[in-house]
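Participant: Build me a model from this:
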Amino acid sequence: MTTEESIVVDVPVRTVYNQWTQFEDFPRFMSGVERVVQVDDTHNHWVTNIGGVRREFDTRITEQRPDERIAWTTEEGEVRQAGVVTFHRLDETHTKVLVQLDMEPEGVAEAAAEKLDLVGKQTSADLRKFKAFIEARGTETGAWREEVDRPQP
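Facilitator: The predicted model follows:
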């Protein structure tokens, strides 16, 4: 299952990127995300509850470039996914955020969600909530601006 959604946010790319690196704040604008614990610079533990289906899984950031992109993949847990968020500076005060997500359905609920494009609809709704969150604040809650490179084969 693949989804791609985007939104234009009325704040500078640096602010948008900085906020997106605050993974533990994701429950503030992502439906179904109960908790994200940042284990270290490249690992996060997620607890989600979507449609009554509770899942826990770990992700690893595979690539991170300030103001440009963050890519990740799952490592352990009940969810198999990989994705990338890219940040596109449109001008001094506008940024396009593009989310690309690939998921492997794990059960009946996920298979049904795929057929109804529920992941795409939820991603779009979460991006709208992120836009409202960051535009209302006008500033990020924190930042992590280091780079992470993809491991070489």
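Participant: can we go C-alpha only for contacts and neighbour counts from here?
Facilitator: Noted.
Participant: Not counting sequence-adjacent ones, nearest residue to F133?
Facilitator: F29 (7.0 Å; CA to CA, 6 or more residues apart in numbering).
Participant: And for that neighbour, the neighbour number?
Facilitator: If you count neighbours by other CA atoms under 10 Å, F29 ends up with 18.
Participant: Then V97?
Facilitator: 22.
Participant: for P27, same thing?
Facilitator: 15.
Participant: Distance of the residue nearest to I50 when sequence neighbours are not counted relative to P12?
Facilitator: In space, and not counting its chain neighbours, I50 is closest to G32: 4.8 Å by CA to CA, 6+ apart. Separation of G32 from P12 (CA to CA, to the nearest Å): 27 Å.
Participant: quick one more, to check against the first:
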Amino acid sequence: MSTLEEHIDVAVPLDRAWESLHRVEDYPRFVGGVRDARSRAEGRAHLDVETGGRLRELEAEVSDRQEEHVMEWHTTGAPELTGSFSLRPIDEGHTRIQARITYEPGTVREVFGGPKGFAQANTIERLVRSDLEHFKEYVEHGG
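Facilitator: Just a heads-up that it's a prediction; the model follows:
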């Protein structure tokens, strides 16, 4: 398994960032490749993801440790992905978002295609960094 950790600071209060992160229906606005996303009952989410010219459906279970401002998730099928978002206040108007994703490189490559080895790790890192940058724009500009 490989683990990726990235963080970004956003110029909004913690509560606003937390709320925005939980609006699954808005994920297509800031998560690359997500064409549609819906919340389901009992802490589940459905995402339609386009990659390599193909549309894939992903189901995920989401849980919160709200008092700690941690949102954890994992896919319920292939590819097996797990992750979390931890939010920490920097001050009243700024929040640090820490993203952590655990994945099996071979499985991700089989499902989504793309390069092998170190190149794949770099690609995933760039995608996560890009998604965090897009989330920053989204949340800071009224999302």
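Participant: sorry, back to before: next up, the contacts around the residue nearest to I50 of structure 1.
Facilitator: G32 of structure 1 is in contact with T48, N49, I50, G51, counting by CA atoms under 8 Å, 6 or more residues apart in numbering.
Participant: All the strands of structure 2, in order from the start?
Facilitator: 2-10, 34-40, 44-51, 54-65, 70-75, 81-91, 94-103 (DSSP state E).
Participant: Mind putting these into a markdown table with distance to N122 of structure 2?
Facilitator: Putting those into a markdown table (distance: least, CA to CA, whole Å) gives the following:
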| stretch | distance to N122 of structure 2 |
| --- | --- |
| strand 2-10 | 10 |
| strand 34-40 | 20 |
| strand 44-51 | 17 |
| strand 54-65 | 22 |
| strand 70-75 | 22 |
| strand 81-91 | 17 |
| strand 94-103 | 13 |
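Participant: in the longest helix along structure 2, what's buried?
Facilitator: The longest helix of structure 2 (DSSP state H) is helix 117-140. Using 16 or more other CA atoms under 10 Å as the test for burial, helix 117-140 of structure 2 gives 120-121, 124-125, 128-129, 131-139.
Participant: Next: stretch 83-94 of structure 2.
Facilitator: G83, S84, F85, S86, L87, R88, P89, H94.
Participant: Tell me the one of those nearest G143 of structure 2?
Facilitator: H94 (15.2 Å; CA to CA).
Participant: Output the contacts of G32 of structure 1 as TSV; include the columns distance to E68 of structure 1.
Facilitator: Below are the contacts of G32 of structure 1 laid out as TSV (distance: CA to CA, whole Å):
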residue	distance to E68 of structure 1
T48	26
N49	29
I50	29
G51	32
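Participant: overlap between those and structure 2?
Facilitator: Retained in structure 2 (both residues aligned by TM-score structural alignment, their matches' CA atoms under 8 Å) from the contacts of G32 of structure 1: T48, N49, I50.
Participant: surely the second one meets P27?
Facilitator: Which is N49 of structure 1. No. In this structure, N49 of structure 1 is not within contact of P27 by CA atoms under 8 Å, at 11.0 Å.
Participant: From the centroid of structure 1, which residue is nearest?
Facilitator: Closest to where the C-alpha atoms of structure 1 average out (CA atoms, centre = their mean) is V85, at 6.6 Å.
Participant: For the equivalent of it over in structure 2, list the residues it contacts.
Facilitator: Taking TM-score structural alignment, V85 of structure 1 has F85 as its aligned residue in structure 2. Under the criterion of CA under 8 Å, 6+ apart, the neighbours of F85 of structure 2 are V70, M71, E72, I97, Q98, A99, R100.
Participant: circling back to that earlier point, now for N49 and P27 of structure 1: what residues contact both?
Facilitator: With CA under 8 Å, 6+ apart as the test, N49 of structure 1 and P27 both reach V33, E34.
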